[in-house]
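Colleague: Have a look at this prediction, sequence included:
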Amino acid sequence: MSKVDAIDRFLNPKSIAIVGVSKDFSSISGKPIKNLIHHNFKGIIYPVNPKYEEIEGIPCFSSILDIPGEVDVALIAVASKRMLQILDECEKKQVHHIILFGSGFAEVGEEGKALQEKVFAKAKQAGIHILGPNCVGLLNVKESIPLGFATSFETKKGFKPGNVGFASQSGAIGFSLFGLAQEENIGFSYVVNTGNQMDIHSFDCIEYMLGDPDTNVVAGYLEAIPDGEMLIKLSETSKSLKKPVILLKSGRSELGRQAAMSHTASLTGSEDAFQAIAKQFGLITVNDVDNMIDAMKIFSRGKQTNGNRIVTISNSGAAGIAMADYSEVLGLEMVRLSKETAAKIESIIPPYGSALNPIDVTAQALKEQNILTETLEVLIEDDQVDAIVFQTTFGGELGTKICQKIVEIDRKTDKPIIVTMTGTNELTGKGRTILQEAGVPVYPTSYKTMLSLKYLVEFSHFSNDQMLHLSAPAFLPDDGSNELTGIWTEERVKKELSILGIRVPNGTIIKDRSHLEKVKDNLNYPLVCKVISPDVLHKTDAGGVKVNIHNPAQLERAYNEILQSVLQYSPNAQIDGILAEEMIQEEGAEMFIGVKEDPQFGPMIVCGLGGVFIEVLKDISIRRAPIQIHEAHDMLKELKGYPLLEGIRGGKKRDIQALAEALVKVSQFASHHRRSIGEMDINPIWVFEEGKGIAALDGIIVWKSRVERSVSV
């Protein structure tokens, strides 16, 4: 049985066994049966505990083997040391779906990890799917089936069904977030806690929820990425179905290895890679529980935008200014209204109001509620407006009437309407409830409103984007070498770049002093000289670079000084020679391109300002390789230093197209050598005036060992 089929059985059981059940309904082992009874589970419940003959009138069995009927799902509330025995009994009873509540597994150390591996191996052999361990359970909200002991299951009000599905690795965060969202009138289809993810993990649940016809928004709380490739496939499903996936990931500090071999390694940690993947493939990432609930709220309405052109209406000038400020920070466009639309609004609002965007209808709307609603209706008809933010502080009867009118208008249009309603619950609560029950997104502050709108605009743009990502690299020329080992220094890397069609300076490797004597009079000066050594990767630090060499005498002096300096820096360094190459004298911008193989997502390509600016400014953009040309341009535009390429204060525009093409070629190279390449650094890349191309001035590739390749993505 596939995991998707298994999850369906977990969520829709007809019969449930509770192994280790207790009559103490306040205990972990007593709450599951209490919750099923409380929420009127329509199937069969089989309590299992030799201590009892019955619980609440339901017959209790000594062993799962004594149960007379079939068992769809078994809830296991026993000590971890008994799990192997329980698995034997489940196998004999042909129970293939287990929710394992208990702790004492991988989360407690090596001994627990070993037990978890044994349990998983045995379950896999027996064809048993496990949710957990260290799991509080799951909830089918649509059918009101709680399987577990989460505090949220104890609600007296019942559950609000809806179109949001939620998978959470943490039970505490997951079900507390669910409870808070329910208070915001957000309805759910399913909530699943995956715990230690021994078998069923969060992405399996997200896959199931994306395929569920009643679920239109899927959210996940992650403490780890169980499968990087699967996440990318889920994003493709999300786009094709236009169902957003919202992710809150903990552990965002950089925990990845900080390699000293190249600059790139220090710029791409696991969180960097995750955020890059999310941006590239249209996943919505949020920073905390509040952001997650706000995103659920705006997406659950089911409307999308055609762009980022926003108009705000407010009865407060200050509130309008605040929203304008936030829109600029968040990348939303406060669109200038057409003359026709502005004229219509001017005929509605008081003369001392403002028909500019943000629109200020003034406090006169306290007396004439039609001012707000008629202005809203005008904007609904304007095709140059993609979304409308309606801000009000009105409470009481007036606020209620306005909210009722907003609901009526919202039902008649596909254009998103988002409301900011500030004020106490006593004064604005009734109006807010009207909006919530109708599914109109309503927020208490301007920032929460505009941030949520940003999420909606970004996903709408991605899901409507017809551009496809490359699933495989284009053809790459083969240099005939199979020596993908160790460290490739500058000389070898430049040969590869030339094969890829990326320009490199002409140069000669001077092997020794006798070779120097043969070539020094035949070189084209001026020159740059650089040490070539697998042991000296940052040449400048070792005094391994000399520039502005104009004649043979200067070349000889530079050769000697480099050797002396490098051997002082690293006495045992292997020196393969001194590279003497043409010195680029044309004006240009310094950039860099790097590659880092991420353990979850594979090769990640990085670009940014080059030279010493990499480590100082850390102005970088990241994508998963391979990329297309439009993605390369997007990467460059994300850089704070992008204006340097466009030319500022009279500076010449650089060859951005050539740099973007180089990014694509390197990304294809990285993807072509997936699992083999560890790190790659091309720094600096000299970007000449527009139309004159680029030149790679230095580079390094670190290849993985055979052992590293065998365990990589």
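Modeller: Sure, I can see it.
Colleague: alpha carbons only for contacts and neighbour counts from here, please
Modeller: OK.
Colleague: so which strand or helix has the most centrally placed residue in the chain?
Modeller: Centroid-nearest residue in the chain: Ala278, 3.1 Å away (criterion: Cα atoms, centre = their mean). Per DSSP states H and E: Ala278 is located in helix 270-281.
Colleague: Could you point out the helix or strand that follows that helix?
Modeller: By DSSP H and E, the next helix or strand past helix 270-281 is strand 284-286.
Colleague: on that earlier part again, quick one: contacts for the residue nearest to the centre of the chain?
Modeller: Ile284, Thr285 (Cα atoms under 8 Å, 6 or more residues apart in numbering).
Colleague: same thing but 10 Å
Modeller: Leu231, Ile232, Ser235, Val245, Ile246, Leu247, Asp272, Ile284, Thr285, Arg623 (Cα atoms under 10 Å, 6 or more residues apart in numbering).
Colleague: so when I look at the first one, I'm seeing a helix, right?
Modeller: The one in question is Leu231. Yes. With DSSP: H, G, I helix; E, B strand; the rest coil as the criterion, Leu231 is part of a helix.
Colleague: In three-state terms, label the closest residue in space to it that isn't next to it in sequence for me.
Modeller: Using Cα to Cα, 6 or more residues apart in numbering and skipping residues adjacent in sequence, the residue nearest Leu231 is Phe203, 6.9 Å away. The assignment at Phe203 comes out as helix when based on three-state DSSP.
Colleague: any idea how far Lys665 lies from Pro358?
Modeller: In this view, Lys665 and Pro358 are 45 Å apart by Cα to Cα, to the nearest Å.
Colleague: Any chance of TSV for the contacts of Ala278, columns neighbour count and distance to Lys539?
Modeller: Shown next, in TSV, are these (neighbours: other Cα atoms under 10 Å; distance: Cα to Cα, whole Å):
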residue	neighbour count	distance to Lys539
Leu231	23	39
Ile232	18	38
Ser235	24	42
Val245	28	45
Ile246	26	44
Leu247	23	42
Asp272	20	27
Ile284	21	41
Thr285	21	39
Arg623	26	28
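Colleague: ok, second structure coming up, stack it against the first:
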Amino acid sequence: MTALRAARPGSDTSGGDLAAFLAPRAVAVVGASPDRARSGGRVLATLEATGYAGAIHLVSPSQDRIGERPCHASLAEAPGDIDLALICVSAERAPAAVRECGVRGVRAALVFADGFSEPSLGDDLRAAIAESGVRVMGPNTVGSRDVAGKVFVTIATDIGQTQRSGPVAVIGQSGGLTLYFGSARLRDRGVGAKYVIDTGAEFDVDAAECLAWVVDDPEVACVALILEGCRDGRRLMAAVELATARGKPVVLWKTGRGAGAAAQIASHTGSLAGDAAIFEAALQAAGAIVVRDEMAFVDALSVVAAGRAPKGRRLGVVTPSGGYAIVTLDAAERFGLEVPAALVPPTAEQSAALRPAHFANPLDVYALFGKGRRSFEAALRWMDAQPVDAVAIWLSYACMTGHVQAIVRDSLADFVAASGKPVLCCGLTTPQFEAELRDLGVVWFREPTRLVQALGLVAPRARPADVSETRTSAGHPAGPDFVGRELGRRDLGVVAGEAARTRLAGLAALPHVATWPVASADDAVARQREAGGPVFLKLEAPGLAHKTEAAGVVGPVGADSVADAYDRVAQARARLGDPAAAIVVQPREAGVELALGAFVDPAFGPSVMVASGGVFLEILNDTVFAPAPVTADQARDMILSLRGAPLLLGARGRPRCDVEAAAAALAELSRFIAAHADDYREIDINPLMVREEGRGVVAVDALIVARSQSS
């Protein structure tokens, strides 16, 4: 059995406490039962069936013995030191059981019961945790397991299936998802787990703490997270950074991808910054591999658990089918992989072995096995010489036959050992042969697109290139599920207009457009004449979050239309019922429209957003989020990750825009929100006009949501 691990220096909670959960030397089943349908019977049966080597003490005031084991009326009567109490009683009785653990000196408890959404029960359990000093996992957890150490402190019902130990640590907040996708489906792919941990409702121990603990285990090579949310996003980021710094990839699947923002949201930024957006962006910035669905989760883990993540994003393709080559090329473009042109010519031997193949990438060889092992090995060696980081091989259904299996197995055994590049095969074969290849370090897929998607997820993320080519939204932290909502309303928490510009006036990298208040149509005409070109007329009032929805923006208009535009805005002011609201004139600015946003996320704290679109921001949903502050380089990467980035870079003959100035503005806004998180909830700069290269940027509109109406 795994020894109880010592506490780690520098941990914010002792490693010994988590060792009590994951490597306990003695456990007590509180609420033990002979009935295996009850949690107290099921966990006991599991401990006995899986060969737990530590001491097991039973606590049940209604039983004298269960099987050959004596029962104790209370935890106080159980003998010896106890590392972990398995609380198998109802939600109403669980707080008292935790308090008893504190009195008895038991430092850790798993609380299996649910029902703590009832406020009084939840408050009582939290109070018991605080008063007793006992570390608690749960409530509403199915428990945890160390497969290699044969420590199954769980009420899960899959224990009768063969458990496969392996290099993955799986941590989740839903027992059902964690066990199915983080254990059962991984076993189907031949991937084993060292740890499977369900943190449940996380009244105390959370996923961040578990992640920081398991990466210290030399048997853990990668970590899988299935999370709905977190209490402390920065702490979770630190745990991900710790794992990746130790060379242990973290695959994150964030469930619950709805907008999730507060019901009353005054800014565009707030409406777009749903829980999943900043959550995924923050953890991706920390180094996590972010996936969006369950099969991508299993696929990505299959690759990283095998240690076959490529060092770059260049893919070599070997196929006997032109159709597979086309599908793979399409998938590579979709998931951000490069299929580079071949640079190294074939040797005479390779040409002879593969004649009449056209030596290109993808390498399409009609009779790939026509000359037996000779032709297949020639194709592999030639592709290995090209500038590629991984090799994908389409085998169709050829490996359903024994003689082709022998060719592939023997050839790949030599090739994988000599090359060192990840090899992934695709097609149909038998489970036995797939297992043989897995032992060689070859990962098998049935569908080419899923193979390429998995590589696209686990390969190192490339910095956005400064090129004017179309970009896809794959991998962006926000997508079409972050839909904006109707925002044209008065909100007394909103600081807008001149008041917002004044509060942001100290941001040198974020200048604001010239704005002139006018008291009449004649004043407006004079200001348009002074501007020398088309202008906008706008209504500005305290609490008016978005002028467009209130018909408070008219323009651009020229000299002959300014007076009429003034009258229209004045009518909007009358409908608003605020005669003191200002009407202002602004010159029209040329450039590409971005939106900058800053907000304070409940879990991740100060954060920033950049988006394409101006007034179409919430329609386009082309957004990138990051925790604040960001550097100018990071801000530039965010901007160039937008689908609309080609518009800034001179697409279709347009002039290039001042991306560096936009990056400086975003970075300065990020520093501002980081410094003023106690003062402001949200800040919008929308639109930010990005002028031609060398001419900077200008903020056309600003909106601030203060922490309180008085701030």
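Modeller: Noted; the coordinates are in hand. For clarity, every value in this text was computed on a predicted model and none was experimentally measured.
Colleague: if we can go back for a sec, post-alignment, the helix holding Ala278 of the first structure versus the second structure, mean distance?
Modeller: Here the mean offset of helix 270-281 of the first structure against the second structure after fitting is 2.4 Å, by mean Cα distance after the TM-score superposition for the first structure.
Colleague: what range in the second structure does that helix sit on?
Modeller: Matched against the second structure by TM-score structural alignment, helix 270-281 of the first structure falls on residues 275-286.
Colleague: Off-centre distance for the matching stretch?
Modeller: Once both centres are worked out by Cα atoms, centre = their mean, to the nearest Å, stretch 275-286 of the second structure turns out to sit 5 Å from its chain's centre.
Colleague: swap in stretch 435-451 of the second structure?
Modeller: 25 Å.
Colleague: Likewise for stretch 247-267 of the second structure?
Modeller: 7 Å.
Colleague: got it, and stretch 25-40 of the second structure?
Modeller: Distance, centroid of stretch 25-40 of the second structure to centroid of chain: 37 Å (Cα atoms, centre = their mean).
Colleague: swap in stretch 578-588 of the first structure?
Modeller: Distance, centroid of stretch 578-588 of the first structure to centroid of chain: 41 Å (Cα atoms, centre = their mean).
Colleague: in that stretch, what counts as buried?
Modeller: Applying a neighbour-count criterion of 16 or more other Cα atoms under 10 Å, one finds Ile578, Leu579, Ala580, Glu581, Glu582, Met583, Gly588 buried in stretch 578-588 of the first structure.
Colleague: what's the burial count for the residue mapped onto Val513 of the second structure from the first structure?
Modeller: Pairing criterion TM-score structural alignment: the partner of Val513 of the second structure within the first structure is identified as Pro505. Look at Pro505 of the first structure: counted by other Cα atoms under 10 Å, it has 15 neighbours.
Colleague: Check the spacing between the spatially closest residue to Pro505 of the first structure that is not a sequence neighbour and Gly57 of the first structure real quick.
Modeller: Distance criterion Cα to Cα, 6+ apart; nearest residue to Pro505 of the first structure, sequence neighbours excluded, is Glu582 at 5.9 Å. The gap separating Glu582 of the first structure from Gly57 of the first structure is 91 Å, by Cα to Cα.
Colleague: Could you do Met1 of the first structure as well?
Modeller: 35 Å.
Colleague: how about Ala55 of the second structure, what does it touch?
Modeller: Counted by Cα under 10 Å, 6+ apart, Ala55 of the second structure has contacts Pro24, Arg25, Ala26, Val27, Ala28, Pro79, Gly80, Asp81, Ile82, Asp83.
Colleague: scratch that, Val78 of the first structure
Modeller: Ile18, Val19, Gly20, Val21, Ser29, Ile86, Leu100, Phe101, Gly102, Ser103.
Colleague: any chance of the contacts of Ala278 of the first structure in CSV, with distance to Ala573 of the first structure too?
Modeller: Shown next, in CSV, are those (distance: Cα to Cα, whole Å):
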residue, distance to Ala573 of the first structure
Leu231, 43
Ile232, 43
Ser235, 47
Val245, 51
Ile246, 50
Leu247, 47
Asp272, 33
Ile284, 48
Thr285, 46
Arg623, 35
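Colleague: most neighbours, which of the contacts of Ala55 of the second structure?
Modeller: Ranked by the number of neighbours (other Cα under 10 Å), the contacts of Ala55 of the second structure place Pro24 first, at 27 neighbours.
Colleague: Ignoring the adjacent residues along the chain, who's closest to it?
Modeller: Closest residue to Pro24 of the second structure apart from its sequence neighbours, by Cα to Cα, 6+ apart: Asp83 at 5.5 Å.
Colleague: aligned partner of that neighbour in the first structure?
Modeller: In the first structure, Asp83 of the second structure lands on Asp72 (TM-score structural alignment).
Colleague: Would you mind confirming that that match is in contact with His129?
Modeller: No. Using Cα atoms under 10 Å, Asp72 of the first structure is not in contact with His129, being 11.3 Å away.
Colleague: Could you tell me which residues touch both of the two?
Modeller: Common neighbours of Asp72 of the first structure and His129 (Cα under 10 Å, 6+ apart) are Phe10, Val95, His96, His97, Ile98.
Colleague: Just among those residues, which is most surrounded?
Modeller: Phe10 leads these on contacts (other Cα under 10 Å) with 27 neighbours.
Colleague: Locate Ala127 of the second structure within the secondary structure: which element?
Modeller: helix 119-132.
Colleague: So which bits of that helix are buried?
Modeller: Leu121, Gly122, Asp124, Leu125, Arg126, Ala128, Ile129, Ser132.
Colleague: To which residue of the first structure is the fifth one aligned?
Modeller: Per TM-score structural alignment, the equivalent position to Arg126 of the second structure in the first structure is Phe120.
Colleague: which ones are touching that match?
Modeller: Applying Cα under 10 Å, 6+ apart, the residues near Phe120 of the first structure are Leu84, Leu87, Ala114, Ala126, Ile128, His129, Ile130, Met198, Asp199.
Colleague: List the ones among those that fall in helices.
Modeller: Leu84, Leu87, Ala114, Ala126 (DSSP state H).
Colleague: ok, so what distance separates the equivalent of Ala699 of the second structure over in the first structure from Ser168 of the first structure?
Modeller: When the first structure is aligned by TM-score structural alignment, the residue opposite Ala699 of the second structure is Ala696. As for Ala696 of the first structure, its distance to Ser168 of the first structure is 46 Å (criterion: Cα to Cα).
Colleague: The two - which one has more neighbours?
Modeller: Ser168 (29 against 24).
Colleague: Give me the neighbour count for Gly653 of the second structure.
Modeller: Around Gly653 of the second structure there are 9 residues (other Cα under 10 Å).
Colleague: picking that back up, out of the shared contacts of Asp72 and His129 of the first structure, the closest to Ala322 of the first structure would be?
Modeller: Phe10 (47.0 Å; Cα to Cα).
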